[in-house]
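A.B. asks: 3D, please:
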Amino acid sequence: MAEQKEESIMDKITEKFHHDDSSSSDSDDEKSSPSTVKSAVYRLFGREKPVHKVFGGGKPADVFLWRNKKISAGVLGGATAIWVLFELLEYHLLTLVCHCLILSLAILFLWSNATTFINKSPPRIPEVNIPEDVVESIALSLRFEINRAFAILRDVASGRDLRKFLAVIAGLWVLSIVGSCCNFLTLFYIVFVLLHTVPVLYEKYEVQVDSFAEKAMAELKKQYAVFDAKVLSKIPRGPLKDKKKV
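C.D. replies: Predicted structure coming up:
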């Protein structure tokens, strides 16, 4: 009987060891699972969605990421033609609109009068009306973006985040330098071309760009820590007084 008890105790101990080993191996597998490894990978600007979802996931994202090469090439070619027409040939917008209206009205007028000689009914000119819901949606979207920009500027000016303040000041300074080198149309065209080239290249070389951005951000944080220790920490600041309401 004593030997049977000892054997049962030993069996329980070995089963417990096997159970612990299996649970530890399961926990190791969970730690090294692709989802946890994927979440630990650095992403540019801290994004969690694919590039296509970041751009909205609709037709604009398909155009920017060249899902349909014909449409993307047509949009980029049209923007290039407009830039060449207005910037290089120095054509004016009002002149272009007037010339297009003159040409279209002359063609329709001559076509309508020519039908009396060829015994055909004149072409029916369609009625063009701008839908009210489209105008309202555009106005609401524009209002939302303007209010968000005002909220960001107010948050920056409140003095709560020095790093954000310095980043906004540096961005505006760079934008002012770029604006002094080219006019608004050229700047708009440059941004348009960048939107059609940078996202698709980033999506293609995502891993390499993210690894380089991780190293760059680590270096920037290191330099900011040095700047904070040598300069920002030595700036005198007044004591903060808590105002209590009686």
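
A.B. asks: for the rest of this, base every contact and every neighbour count on C-alpha atoms.
C.D. replies: Noted.

A.B. asks: just the helices in the protein please.
C.D. replies: 2-31, 34-40, 51-54, 59-64, 69-83, 93-114, 132-157, 162-181, 184-204, 206-230 (DSSP state H).

A.B. asks: could I get those helices as a markdown table with mean neighbour count and distance to L240?
C.D. replies: As requested, the helices of the chain are exported to a markdown table (neighbours: other CA atoms under 10 Å; distance: least, CA to CA, whole Å):
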| stretch | mean neighbour count | distance to L240 |
| --- | --- | --- |
| helix 2-31 | 11 | 45 |
| helix 34-40 | 10 | 39 |
| helix 51-54 | 14 | 41 |
| helix 59-64 | 18 | 48 |
| helix 69-83 | 15 | 53 |
| helix 93-114 | 12 | 55 |
| helix 132-157 | 12 | 18 |
| helix 162-181 | 12 | 16 |
| helix 184-204 | 15 | 43 |
| helix 206-230 | 13 | 20 |
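
A.B. asks: P239: which of those helices is closest?
C.D. replies: helix 162-181 (17.3 Å; CA to CA).

A.B. asks: any idea of the angle that closest one forms with helix 184-204?
C.D. replies: 130 degrees (axes from the mean of the first three to the mean of the last three CA atoms, to 10 degrees).

A.B. asks: who touches helix 162-181?
C.D. replies: Applying CA atoms under 8 Å, 6 or more residues apart in numbering, the contact partners of helix 162-181 are V156, A157, G159, L187.

A.B. asks: would you do the same for the sequence below? I want to compare the two.
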Amino acid sequence: MKSKIYRLFGRERPVHQVFGGGKPANIFLWRNKKVSAGVLGGATAMWVFFELLEYHLLTLVCHGLILSLALLFLWSNASTFINKSAPRIPEVYIPEDPVLQIASALRIEINRAFAILRDIASGKDLKKFLTVIAGLWGLSIVGSWCNFLTLFYISFVLLHTVPVLYEKYEDKVDPFAERAMHEIKKQYAVFDAKVLSKIPKGPLKDKKKV
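C.D. replies: Reported below is the predicted structural model:
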């Protein structure tokens, strides 16, 4: 029998399905290059505005509204003098269903995160606990180097580059990742034997027995 091919993080589905298989997956995996480039360009422009030029979000929103309202107001009043139709200002409203769907999906993910944190804090899985602590510690170090906006932008750029590169070269990346995971498990086994196994896992029982 043919041995099962190792896939990064033990995934069994294609990368596109891992990302949900919808429009977000198409954007992150550059299925439509114009849309993906537009989204990444928009995020870059926002980062340049707010981080490099030190423009504030409230100031940008107010200036945008001032310019839009001024142009529409002048156009509406000038149309009577130049015998042209007034601008058709669309009615903008937020539909209820998408908001409820987003809120429901966000609630599910938050509850799942709380459940994972509770499971880690219960002390059942020491390996998962150490992994999360190391990840949070690394994230705190990165956070001390840059602010939240820059960190968010870096994460956004990575989402637009790493998945598509991995999908393209997954047959070369997965064997390397398999060897790396094997080495990590090997080093963890040594660490477990020398350190973790010597840590008391609970109160001593039957201490009064003779």
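
A.B. asks: ok so, going back, what about the helices of structure 1, which gets the closest to P126 of structure 1?
C.D. replies: Short answer: helix 93-114, nearest of the helices of structure 1 by CA to CA, at 11.8 Å.

A.B. asks: that closest one - contacts with which helices or strands?
C.D. replies: Contacting helix 93-114 of structure 1 under the criterion 3 or more CA pairs under 8 Å, 6 or more residues apart in numbering; DSSP states H and E is no other helix or strand.

A.B. asks: could you tell me where it falls in structure 2?
C.D. replies: Mapped onto structure 2 using TM-score structural alignment, helix 93-114 of structure 1 spans residues 57-78.

A.B. asks: mean distance, that stretch to its aligned residues in structure 1?
C.D. replies: Stretch 57-78 of structure 2, aligned to structure 1 and superposed, deviates on average by 0.2 Å (mean CA distance after the TM-score superposition for structure 1).

A.B. asks: residues making contact with that stretch?
C.D. replies: F50, A86, P87.

A.B. asks: out of those, who's nearest K168 of structure 2?
C.D. replies: F50 (33.2 Å).

A.B. asks: ok, so what distance separates the closest residue to the closest one other than its chain neighbours from A70 of structure 2?
C.D. replies: In this structure, F50 of structure 2 finds its nearest non-sequential neighbour in H56, 5.9 Å apart by CA to CA, 6 or more residues apart in numbering. In this view, H56 of structure 2 and A70 of structure 2 are 21 Å apart by CA to CA, to the nearest Å.

A.B. asks: equivalent analysis for G42 of structure 2, please.
C.D. replies: Taking CA to CA, one finds G42 of structure 2 at 24 Å from A70 of structure 2.

A.B. asks: the counterpart of Y93 of structure 2 in structure 1: neighbour count?
C.D. replies: In structure 1, the residue paired with Y93 of structure 2 according to TM-score structural alignment is N129. For N129 of structure 1, the count of nearby residues is 6 (other CA atoms under 10 Å).

A.B. asks: on that earlier part again, ok, of the contacts of stretch 57-78 of structure 2, which come out buried?
C.D. replies: Buried by 16 or more other CA atoms under 10 Å: nothing, out of those.

A.B. asks: redo those residues as TSV? Include distance to P175 of structure 2.
C.D. replies: TSV is the format used below for the contacts of stretch 57-78 of structure 2 (distance: CA to CA, whole Å):
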residue	distance to P175 of structure 2
F50	41
A86	64
P87	60
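
A.B. asks: which of the residues you listed lies closest to I199 of structure 2?
C.D. replies: Using CA to CA, the contacts of stretch 57-78 of structure 2 come closest to I199 of structure 2 at F50, 48.6 Å.

A.B. asks: now the closest one: how far from L126 of structure 2?
C.D. replies: Taking CA to CA, one finds F50 of structure 2 at 41 Å from L126 of structure 2.

A.B. asks: so where is stretch 167-184 of structure 2 in structure 1?
C.D. replies: Using TM-score structural alignment, stretch 167-184 of structure 2 pairs with 203-220 in structure 1.

A.B. asks: same thing with stretch 114-122 of structure 2?
C.D. replies: Against structure 1, stretch 114-122 of structure 2 falls on residues 150-158 (TM-score structural alignment).

A.B. asks: map A43 of structure 2 across to structure 1 for me.
C.D. replies: Under TM-score structural alignment, A43 of structure 2 pairs with A79 in structure 1.

A.B. asks: please report how far the nearest residue to that match once chain neighbours are set aside lies from L88 of structure 1.
C.D. replies: Spatial nearest neighbour of A79 of structure 1, excluding adjacent residues (CA to CA, 6+ apart): Y189 at 7.1 Å. Noted for Y189 of structure 1: a distance of 13 Å to L88 of structure 1, by CA to CA.
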